[in-house]
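> fold the following.
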Amino acid sequence: MHVVLVLDHAHINGGQAKVALDSAVGLRQRGHRVTVFAAVGPIDPRLAACGARVICLGQDDIASTTNKLAFAAQAIWNARAAARLEAELTLCDPRDTLVHVHAFAKALSPSIGPAIRRSGLPCLYTMHEFFLVCPNGGFYEYPADRICHRTPMSAACLTTNCDARSYPRKLLRVVRHLGLEHVAGLPGLFRHVVTISALQERVIAPLLPPRTVFHRIDNPISVERQPPERDGGGDFLFVGRISTEKGAPIFAEAARRAGIRPVFVGDGPSAAELKARYPEAVMLGWKTGPEVQALMRRARALIFPSIWYEGQPLTVYEALACGCPVIVSDACAGREAVEDGENGFWFRSGDAGALAAHLTRLSDDGLAARMAERAYERYWSAPLSVDVHLDRLEQVYGLVMREARPVPHPTERPGLRGAAPAGP
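Predicted coordinates:
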């Protein structure tokens, strides 16, 4: 089949792009034709190496733009992306082409919707975050540091400043969401929606049309199978963006109460303040993937205290694959990977005292060793490998294609078969 993958970035700049681009390479290796349509470069060199077709518009995102006003217009409605995508999809054979949208909110904008609709091609959307239903994409009030339970685009939503930067930026996102709903019609366009956690589906299902079909496809985890290396001892480890919504301050406070040394891998807006307030904290900065996994194999536990929903936090699964127990907030999707009391613990979200109690419990070497063994064995009994991810993708793609009504190719005359396919 021919898969058109639509996303903001043509290179890996986070988990969302990594999943999309890894799948592009994997699908090519399985013999499918792949087109990657993206707004922002540079282009991942693996795409050319595997023979994928790439259309990259060379546009900016919010981090790279030098003209905030021009980017605001692009973020609301990217006319160039719409025209280029429509031209590309016109060339595709509807008998074997499927459009899979991974991301639009950072550069492409909702303008991709009419282009996909007019093409008539079967399509689906992966819900890496919540931009399809929530203006700020996270159901999170940044100024108040709490999950938002308001109905998106309701009066209560519109009058609440939930943006991480400012209320005018929230209003910009509201304008974009109006276009998403009433001009692009994205919620109705994507009958098939891929989710990456059960929590995510529970949150979004009431906000999408009743005809929506949900498909669970776990993100792949890239971890080499090696047993844990810890022989007694081991650090309590935090890995990721050091920020309030990720719960970093909660871990630092809980560690102090439990009398243990917190170790942070990563960086973020809360790092300097935490180091000043908790001088006992060890700040290692960002590390490479293999370095992080080596730290996890020697750690006593990973602490994942996020106070917002998350999607499918890959760090949690990566830790379990390394034989590292996980202590996780009960408000986030990471709890789905942890069986409380078996391969880690849940704790009440935002409660430093509850987290401190589990840190104290897991200071017991025997318990830590048993949990490490269970974490390792449970993960590797059903690993989230790239092949498992691709198998599930192909299964869902096949279902979506079979549901779509066959449409004759526009260049095919009656009685003529075998029109040349588009793309490499």
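> only C-alpha atoms for contact and neighbour calcs from this point on.
OK.
> what's the closest non-adjacent residue to Cys56?
In space, not counting the residues next to it along the chain, Cys56 is nearest to Ala38; the distance is 4.9 Å by CA to CA, 6 or more residues apart in numbering.
> state the distance from Ala73 to Ile62.
In this view, Ala73 and Ile62 are 12 Å apart by CA to CA, to the nearest Å.
> can you check Ala38 too?
Ala38 sits 15 Å away from Ile62 when distances are taken as CA to CA.
> for the two, indicate the residue with more neighbours.
Counting neighbours by other CA atoms under 10 Å for Ala38 and for Ile62 shows that Ala38 has the greater number, 26 against 13.
> circling back: in three-state terms, label the residue nearest to Cys56 for me.
Reducing the assignment at Ala38 to three states with DSSP: H, G, I helix; E, B strand; the rest coil gives strand.
> contacts only, for it.
6-10, 54-57, 108 (CA atoms under 8 Å, 6 or more residues apart in numbering).
> nearest to Asn78 among these?
Ranking the contacts of Ala38 by separation from Asn78, with CA to CA as the measure, puts Leu108 on top at 5.9 Å.
> let's compare: structure for the following, please.
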Amino acid sequence: MRCVIVSDFGSVNGGAAKVAIESARGLAEAGVEVVFACAIGQVSDRLSHPNIAVEAFGGEEVWRVEGKLAAARQGIWNAKAHAFLAMLFGRQPRGTVIHLHQWTKAFSPAAIAAAGESGLPVAITLHDYFSFCPTGGYFDFQANAPCRLEPMSAGCVVRNCDRASYVHKLVRVARQWRSNKALHALKAPLFIHVSDFARRFAEPFLPIAGRHVVVENMMEAPRREPARVADNRHALFLGRFTQEKAGDLLAEAARRAEMPVRFVGEGPLQARIAAINPQAQIRGWVPAEHVFDEIAQARCLVLPSLWFEPGPLVVAEARSLGVPVVLARTTGPASWVFDGDDGLLVDGGDVDGLATALSRLKDDALASTMGAAAYRRYWADPLTTSRHVERTLAAYSRLAVA
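As a prediction, this is how the structure comes out:
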């Protein structure tokens, strides 16, 4: 089997790039011939393997292009990227799978169009919602709430929902128009979702000709003894301090519940979090090799996201350590949680419900019981790379019979 993986980045700078790179490595180790097409930055050492050929476009991140008009033009349609990918895809033997992971930062919708023009089977992993939403998050940053509009409808186009500005939104609308045109030209594409929730949410917005499958992202966790959560006191938020991730709501809920809380990360809401809850511990990012140690010190991990987050792996990291989670029920990992048994689900934006959940977890026995259940369920089916590769290959086989 042979595949071409398309990722804007050739090294890890976020979740999508990490999954693309680790998936390529896992597939190569399983005997698949992999071509890894990237555009930005250095190439990860993880792509050094006899079964991986790296094809670097040598582009740059769209908003680092000199001149706003040039950046906008490249974001909407990168003609050079189209030529590069069309030539690359054209060299591939029949039956090669083209697997798109990320294209919005450099390749542009030209990547989708080139894939469709090749006549080869196409798979697309939805790490976000850029396949149908201009801003990629289906979130109204001006209203600080999930979007309720039909993507690319008249109401969507005129709505100023972008984090930056309405002009920025209009550029994204133009890019989405090109994306939609390319997506609808694909013959029976396979959309790969990273959680059951993300599939149920996204499927109605995607081309009717598409097929759908869930392949969770990998998360290689060392199997350790479960954390002694009854000995821990603080709730933990681990991530960017941005409005859609709602760290400020956790700060308020923890204050009401009189539960210590620790925020690990960075972002524009840091000052607001500190003002709401002066007792909160706020720390910068911890090195990747210390993330599990950080989580193991927590009473619970909290993910209060307001947006419909597809599949953040920090929840799996906590469950692998036996740390119970409190998270919004409109997030991907909510489908892993048995509410009240191995974690607690709350409505996004419900500060009272979040405070109540934190108060419940102040009970040592309950926290310990939930943590033990989370640990047991995670290790019954861990998110290993081999699991991810097996399910990815099964997804590719569906394309082969299209």
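> quick one on the thing from earlier: filter the contacts of Ala38 of structure 1 down to the ones in helices?
With helices taken from DSSP state H, there is no overlap with the contacts of Ala38 of structure 1.
> and these, which two are the farthest apart?
Across the contacts of Ala38 of structure 1, no pair lies farther apart than Val54 and Leu108, at 15.1 Å, counting by CA to CA.
> Pro210 of structure 1 matches what in structure 2?
Aligned against structure 2 by TM-score structural alignment, Pro210 of structure 1 finds its counterpart in Ile208.
> would you agree that match falls within a strand?
No: per three-state DSSP, Ile208 of structure 2 lies outside any strand segment and is coil.
> look up how far Phe57 of structure 2 lies from it.
Taken as CA to CA, the span from Ile208 of structure 2 to Phe57 of structure 2 is 32 Å.
> re the thing from before, relative to Leu190 of structure 2, how far out is the match of Pro210 of structure 1?
Ile208 of structure 2 sits 11 Å away from Leu190 of structure 2, going by CA to CA.
> higher neighbour count, the two?
When Ile208 of structure 2 and Leu190 are compared on other CA under 10 Å, the one with more neighbours turns out to be Leu190, at 23 against 11.
> which residue lines up with the more buried one in structure 1?
For Leu190 of structure 2, the aligned residue in structure 1 is His192 (criterion: TM-score structural alignment).
> and if you look at Val43 of structure 2?
When the structures are aligned by TM-score structural alignment, the residue of structure 1 matched to Val43 of structure 2 is Ile43.
> ok, now Val261 of structure 2?
Val261 of structure 2 maps onto Pro262 of structure 1 when the alignment is built from TM-score structural alignment.
> give me every residue that touches the spatially closest residue to Leu199 of structure 1 that is not a sequence neighbour.
Excluding the flanking residues, the one nearest Leu199 of structure 1 by CA to CA, 6+ apart is Ala333, at 5.9 Å. With contacts taken as CA under 8 Å, 6+ apart, Ala333 of structure 1 has the following neighbours: 197-200, 309-313.
> now a ChimeraX select for only the buried ones of these.
Here is the ChimeraX selection string for the buried members of these, based on 16 or more other CA atoms under 10 Å:
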select :197,199,200,309,310,311,312,313
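> how about Ala294 of structure 1, what's its match in structure 2?
The pairwise alignment with structure 2 assigns Ala294 of structure 1 to Asp293, based on TM-score structural alignment.
> what's the neighbour count on that match?
Counted with other CA under 10 Å, the neighbours of Asp293 of structure 2 add up to 13.
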